[in-house]
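> quick check, what structure comes out for this input:
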Amino acid sequence: MKKLKKAISIMLLFVLIAGAYGCGSKSPSNVVKTYLEEVKQGKNGDFTELLDNSLDSAEKTNKSNIKESKLSDESAKKITDAMGKLTYTINSEKIDGDSAIVNVKVNGPDMSKVLGEFMQKAISAAFSKAFSGDKMSEEENNKLAEDILSDCLDNITNTERTGDISLKKSNGEWKINNDDSLKKLLLGIDGSIFSGQNSSDTNTTKEIKEMTLNEPFAVETKSGNYTLTIEGAKVTDKRNQFSNKDVKKVVFLNYSYANESFGKTTGTDLLINQSAFQVLDDEGNVLDTYPAFDDNRNAKDTPMGGKCSGAVAYALTTDSSNLNVTFIRNGSEKIAKIKVPIN
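Take a look at the predicted model:
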């Protein structure tokens, strides 16, 4: 499925160009600012494992069987123009040793809608072609796919999103981590858009387990095992002077995790941060994170045998009494859920 892959590639190319980007002694906020300016300019760079995984998932999702070819100059220009209009505001910066988080508000293209519309129209076109009995040449298939993608790009809209960009210091330089949170923040692309299953898996629905407050929830993965404990949700009076969010209250979701054997064979540390949670209020509103921090609860890379506590602040615009939390792995795989009373 070459066209969808190339379509996303053009967009993510601008987002992921500075994957290991570092700028000498610049602060994390300045590194992020320089990075975002390069994104807007559309400078080229190397693709990362994140991009490859996203494109492979998208390839499995599209079942239209439409043959695809090189992305046209017209579509490429539409994508480039959309990225050039991205605007952003750096809300806050938090440094914890060799790790840092910069909270950013962006207004940028919502590519999740574009890709969703493209896949829907491509599948519809495939069905129509099948029922008509008319066989199309590869060239005609390519033209059809290009026209569908171009039409979808004409409908691209911008949305406002707020999230964290994480950085690590290496050899004295701050470098941006290319993860699913970055992709979701800058392009609006959530891994769930690629959660479609292969035909052999369509009858299989994975159970989302229930978590219990203050009880460790065991997670087993190919990379090893760990536990996650949701410890509560507490209202905070902390407000960020750089945030213009109109909120009724700000709530910290408190949690902890223990690395039992994760990374035993790969040497990878365990990190559970805000990207691992999808949080809704009692009215079903998906909550944005808020740039407030609990200095005593900082999520860190945790080696095997270690444990860590974390807290994520959420902005509520309603008088919700609970946080409805879903624990997510790999950007889209929903593992467990829990309703947490707000204290």
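
> from here on, contacts and neighbour counts on C-alpha atoms
Will do.

> and Lys60, that's in a helix?
Yes - with the criterion set as DSSP: H, G, I helix; E, B strand; the rest coil, the secondary structure at Lys60 is a helix.

> now the helices for the stretch 101-250 of the chain?
111-132, 138-154, 180-187 (DSSP state H, counting those that start in this stretch).

> for stretch 169-187, which positions count as buried?
Taking 16 or more other CA atoms under 10 Å as the neighbour-count basis, stretch 169-187 is seen to contain the buried residues 173-187.

> for Gly232, state which of the residues you listed is nearest.
Distances from Gly232 to the buried residues of stretch 169-187, taken as CA to CA, are shortest for Ser181 (23.2 Å).

> number of residues surrounding the closest residue to Asn322 other than its chain neighbours?
For Asn322, ignoring the flanking residues on the chain, the nearest one in space by CA to CA, 6 or more residues apart in numbering is Pro341 at 4.4 Å. Other residues near Pro341 number 14, with proximity taken as other CA atoms under 10 Å.

> quick one more, to check against the first:
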Amino acid sequence: MPAPFAPYPLSRPRRLRRTPWMRNLVQETTLSVSDLIWPLFVREGQNELEPVASMPGVARRSVDLIPDAAAEAAALGIPVIALFPYTEPARKSPGCEEAWNPENLVNQATRAVRAAGIEIGIMLDVALDPYNSLGHDGIVRDGVVLNDESLIGLEKQALAHAEAGADILGPSDMMDGRIAHLRRALEREGYQDTAIMSYAAKYASAFYGPFRDAVGASGALVGDKKTYQMDPANSDEALREVAQDIAEGADMVMVKPGMPYLDICTRVKRELGAPTYAYQVSGEYAMIQAAAQNGWIDGDKAMMESLAGFKRAGCDGILSYFSLDVAKRLKAG
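Now for the predicted structure:
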């Protein structure tokens, strides 16, 4: 417990808020550009920059434009970009074969960044939903998402991403046992240095809608994801999920969504001590942007305050669509 303070007027907490330099001197939480991971959406075509209607300020970029975005992020000091595909419906199937196609969009984009010689980390998602004609993160048969059969597809996908040059794999599927399965496969195939940031506590949330628009999964989803994503009411279960993923070989863990689950971030960091990240998901981003565009809040201040909240909760870093704007603000001082 904190030491007791002297009573007023001997103790006046406002003394430490009197000037900007004093507030900076006693600031407990610091947000830096090295805390940021910037998600980018990849689409087919050439020189294509397609706005995502439900995410103001976010666009799908064709593969040839991804190196430019990566270079801009690297110049600002952002350490990692995370790539997500907008897969055309014709490339989706019940078997999700496009997920491990060496020439799928995110693999192409990864190689393009590598060929450009840009010094930045690349994170690729491991889940089948962008490639699944039924919209689920795993293989579906007779309306059931199959756990162990899905692991085979996830392994193929992870190895294809590692071969393309991904530095970090982000399994977001929430299949049981997938971290151990993927870690063994990476070790076996010589990718022992490929890190895993597990979406360890991923909730069945209403905040994912704009992301599903961005990757073209909204109309494809049949049913819901509640049989594998977590119940938003549960906290202890999140700790069990995270502990299991760490035991299976996850290097870093993630809580998703972010702002509605700051208590989970705090518990994970305090109780398990692993490198802990949060995803400020599309719905969180879209709400701030929509309110700002309507003049209801100061968008820039809300953006910075929201990310500071993740750090205060104990997160080591944040995946945020605001990353580029935040990096510019931090660089400007």
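
> report the TM-score for the pair.
Comparing the two superposed chains by TM-score structural alignment, normalised by the length of structure 2, the resulting TM-score equals 0.26, with 146 aligned residues with a CA RMSD of 6.6 Å.

> ok, back up a step: pick the most buried one from the helices of the stretch 101-250 of structure 1.
helix 180-187 (a mean of 22; mean count of other CA atoms under 10 Å).

> now do that helix and helix 111-132, the angle between them.
Using axes from the mean of the first three to the mean of the last three CA atoms, to 10 degrees, the interaxial angle of helix 180-187 of structure 1 with respect to helix 111-132 works out to 80 degrees.

> tell me the SS of the closest residue to Lys337 of structure 1 other than its chain neighbours?
Once flanking residues are discounted, Lys337 of structure 1 sits nearest to Thr326: 4.2 Å by CA to CA, 6+ apart. When the structure is split into helix, strand and coil by three-state DSSP, Thr326 of structure 1 lands in strand.

> what separation is there between Thr326 of structure 1 and Ala233 of structure 1?
Plainly put, Thr326 of structure 1 is 14 Å away from Ala233 of structure 1 if you go by CA to CA, to the nearest Å.

> list the buried residues in the longest helix seen in structure 2.
Looking only at structure 2 and at elements set by DSSP state H, the helix with the highest residue count is helix 147-164. Across helix 147-164 of structure 2, burial judged by 16+ other CA under 10 Å covers 147-148, 150-151, 153-164.

> circling back: okay, the helices of the stretch 101-250 of structure 1 in JSON lines with distance to Glu74 of structure 1 next?
Converted to JSON lines, the helices of the stretch 101-250 of structure 1 look like this (distance: least, CA to CA, whole Å):
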{"stretch": "helix 111-132", "distance to Glu74 of structure 1": "16"}
{"stretch": "helix 138-154", "distance to Glu74 of structure 1": "8"}
{"stretch": "helix 180-187", "distance to Glu74 of structure 1": "20"}
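
> among those helices, which is nearest Tyr226 of structure 1?
Across the helices of the stretch 101-250 of structure 1, Tyr226 of structure 1 has its closest neighbour in helix 180-187 (20.6 Å, CA to CA).

> helices and strands around the closest one, which ones?
Taking 3 or more CA pairs under 8 Å, 6 or more residues apart in numbering; DSSP states H and E as contact, the helices and strands that helix 180-187 of structure 1 lies on are helix 2-16, strand 99-109, strand 158-170.

> pretty sure Trp38 of structure 2 sits in a strand.
Yes - the assignment for Trp38 of structure 2 (three-state DSSP) places it in a strand.

> Ile230 of structure 1 and Phe277 touch, don't they?
No - at 11.0 Å, Ile230 of structure 1 does not count as touching Phe277 under the criterion of CA atoms under 8 Å.
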